[in-house]
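Peer 1: Here is the input, now give the coordinates:
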Amino acid sequence: MADQKLVLDAKGVYYRQLNERIRDAVTGGVREIELNNVNGQRYIFTGLKGELSLKINGVPGQDMAAFMNGPSIRVEGNAQDGVANTMDDGKVVVNGIAGDVLGYGMRGGRLYIRGDVGYRVGIHMKAYKEKSPVIVIGGKAGDFLGEYMAGGSIILLGMFSDKPYAPICGRSLGTGMHGGVIYVRGPVPDTQLGPHLTSEPVDETDKARIREMVTDFALELGLDAQHILAESFFKVKPFSHRPYGNMYVPC
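Peer 2: Model (predicted):
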């Protein structure tokens, strides 16, 4: 079985049994797995390490790729909440929409969502040594995007959305943010910004970073990178790395 591709039918398979089969295959040397008929099974590829490749046809459940360190996952469909929870490294590509709390505490790797995402995406993201996590959202985002963000990069494009009349992001963008950066394609409505944040046009260094991340995102999802990059981008960042420092009285 070593080094061969394994195809599993997940229809009607309880999530524990499905994950046991995946782990047994990886232990046996399989490095490429395709799952068909996935329908809400949780914790897929959670905690797995190394150069592994997973393709999911269907809708994976909560906490896919949690604590993952190295593998690549491609989802041909939508995804539920908690994707890439505390992910250390690797890449997750969702060719659809995804739910809430994506990339919670993420400290490395890349998460690409073609469409819209829910609430509190990228909260508590952090850079770790040489690692700097990246989330690229092709559609729009709900409230509290980048809440308490401490490191890494979020790019919000607002392009591939099924909500044409909604603002590009919900309320309280970046609330409590004290590190990292959020890039938004087009101007950011001041009414959506969290406290202690500022929005400004990107500089040449930012443009180079955006170009690299967007080019990879577009390549993974079959999109036109030049079309995405044709619009101006704005950078959201905190005024201070201690946004609530004045709330505390020294003893």
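Peer 1: rest of the way, CA atoms for contacts and neighbours
Peer 2: OK.
Peer 1: name the helices or strands packed onto the lengthiest helix in the chain?
Peer 2: Longest helix in the chain, counting residues (DSSP state H): helix 204-221. In this structure, helix 204-221 packs against strand 134-137, helix 225-229, with contacts taken as 3 or more Cα pairs under 8 Å, 6 or more residues apart in numbering; DSSP states H and E.
Peer 1: Point out the most buried one among these.
Peer 2: strand 134-137 (a mean of 26; mean count of other Cα atoms under 10 Å).
Peer 1: how about the strands in the stretch 151-251 of the chain?
Peer 2: With DSSP state E, counting those that start in this stretch as the criterion, the stretch 151-251 of the chain has strands at 179-185, 197-201, 233-238.
Peer 1: quick revisit: include distance to Lys11 when you put the helices and strands packed on helix 204-221 into CSV, please.
Peer 2: What follows is the helices and strands packed on helix 204-221, written out as CSV (distance: least, Cα to Cα, whole Å):
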stretch, distance to Lys11
strand 134-137, 29
helix 225-229, 36
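Peer 1: Proceed likewise with the subsequent sequence, for comparison:
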Amino acid sequence: MLENKKHFVCDNNKEELTLGTLHFQEANELIRQKLAKCSSLILRNVFAQRYIGCAMPMGKSIYVFGTPGNDMAAYMDGGSIEVFGNAQDQIGNTMNDGVVVIHGRCGDAAGYAMRGGTIFIRDDCGWRVGINMKQYQDKCPTIVIGGNAGNFLGEYMAGGIILLLGKAGSYLATGMHGGVIYLRKNIDLSGITDDLSICPLDDSDETKITGLLNSYSENFGDELDKFTLPDIEEFVKIIPKSARPYANMYAN
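Peer 2: You can find the predicted model right below:
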């Protein structure tokens, strides 16, 4: 799978590192040393080491074979991380820029307080994905989920984009006060609270969704049986009615 990627095959400045049972501190020190000398790093036999790619700058790429631990890509400032397997909790924690691609599922709180960049998840995700996502000027954090999402998707979301291809859990977008969540019309939307609006797409929405669906297909289409891109007409958007949903609850 990895060896067939054109951009990877053309990259002569790459190295490999086997983590095995290395403690996460030792593993990350070796990763930093390797990335100081190369542009691409293949990590093999990854067994839940935390903080992989933490604060990684632009121009670097990591390919993970195994299961990375919590807080992968935390504070990441650019580059890309691609995981050929599942990922644990809080991937992209306070991520600033770059791309994370998960060829599997991920745990809870992916994109926690995410400020920029894009996360693509092939399959399901856990609870509280996109919690406290925020947006400023041209920074627009984005999460694309190919499977189902756990409860509290988009909780306290203040900005950015979440595109969900599967079903949403309970308590969707609790406390959401910014950003947009794109959902399929055929899922149960009866749990949407009065603080949120279900709206049809405009031209800008259609352009965003089309680009994200094409990127999702490029990353995962050949791994999914009979995968076809959904029609734009299948989606609606969820937006908050107010930027201060709790103003009347806590202050006059």
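Peer 1: Provide the secondary structure category for Val26 of structure 1.
Peer 2: State at Val26 of structure 1, reduced to three classes by DSSP: H, G, I helix; E, B strand; the rest coil: helix.
Peer 1: What does it correspond to in structure 2?
Peer 2: Taking TM-score structural alignment, the alignment pairs Val26 of structure 1 with Leu35 from structure 2.
Peer 1: Can you find the partner of Arg44 of structure 2 in structure 1?
Peer 2: By TM-score structural alignment, Arg44 of structure 2 lines up with Asn36.
Peer 1: Checking that match next. Helix, strand or coil?
Peer 2: strand.
Peer 1: wait, doesn't it sit right on Val13?
Peer 2: No - between Asn36 of structure 1 and Val13 there is no contact under Cα atoms under 8 Å: 11.0 Å.
Peer 1: OK, contacts around the most centrally placed residue in structure 2?
Peer 2: Nearest to the geometric centre of structure 2 sits Ile119, at 2.5 Å (Cα atoms, centre = their mean). For Ile119 of structure 2, the contact set (Cα atoms under 8 Å, 6 or more residues apart in numbering) comprises 92, 99-102, 111, 142-144.
Peer 1: quick one: which two of these are the most distant?
Peer 2: Spatially, the most separated pair among the contacts of Ile119 of structure 2 is Ile102 and Thr142, at 14.0 Å (Cα to Cα).
Peer 1: I'd like to know how far whatever residue of structure 1 lines up with Gly20 of structure 2 sits from Asn36 of structure 1.
Peer 2: The alignment partner of Gly20 of structure 2 in structure 1, by TM-score structural alignment, is Lys11. Lys11 of structure 1 sits at a distance of 7 Å from Asn36 of structure 1 (criterion: Cα to Cα, to the nearest Å).
Peer 1: before we move on, what about Phe144 of structure 1?
Peer 2: 33 Å.
Peer 1: do Val83 of structure 1 as well
Peer 2: 19 Å.
Peer 1: if we can go back for a sec, check what contacts the longest helix of structure 1 and list those residues.
Peer 2: 93, 95, 112, 114, 136, 155, 183, 224-225, 228-229.
Peer 1: and Phe144 and Asn36 of structure 1? which has more neighbours close in?
Peer 2: Phe144 (25 against 16; other Cα atoms under 10 Å).
Peer 1: Settle this for me: that one is touching Gly176, isn't it.
Peer 2: No - using Cα under 8 Å, Phe144 of structure 1 is not in contact with Gly176, being 9.5 Å away.
Peer 1: any chance you could map the helices in structure 2?
Peer 2: 6-9, 24-35, 203-220, 247-250.
Peer 1: check the fit of the third one onto structure 1 and give the mean distance.
Peer 2: Going back to what we said before, that points to helix 203-220 of structure 2. Here helix 203-220 of structure 2, set against structure 1 after superposition, deviates by a mean of 1.2 Å using mean Cα distance after the TM-score superposition for structure 1.
Peer 1: okay, that helix sits on what stretch of structure 1?
Peer 2: Using TM-score structural alignment, helix 203-220 of structure 2 pairs with 204-221 in structure 1.
Peer 1: what do you get for the first one?
Peer 2: The counterpart of helix 6-9 of structure 2 in structure 1, using TM-score structural alignment, is absent.
Peer 1: which stretches of the stretch 1-150 of structure 2 form strands?
Peer 2: 14-20, 40-47, 61-67, 77-84, 97-102, 118-121, 142-145.
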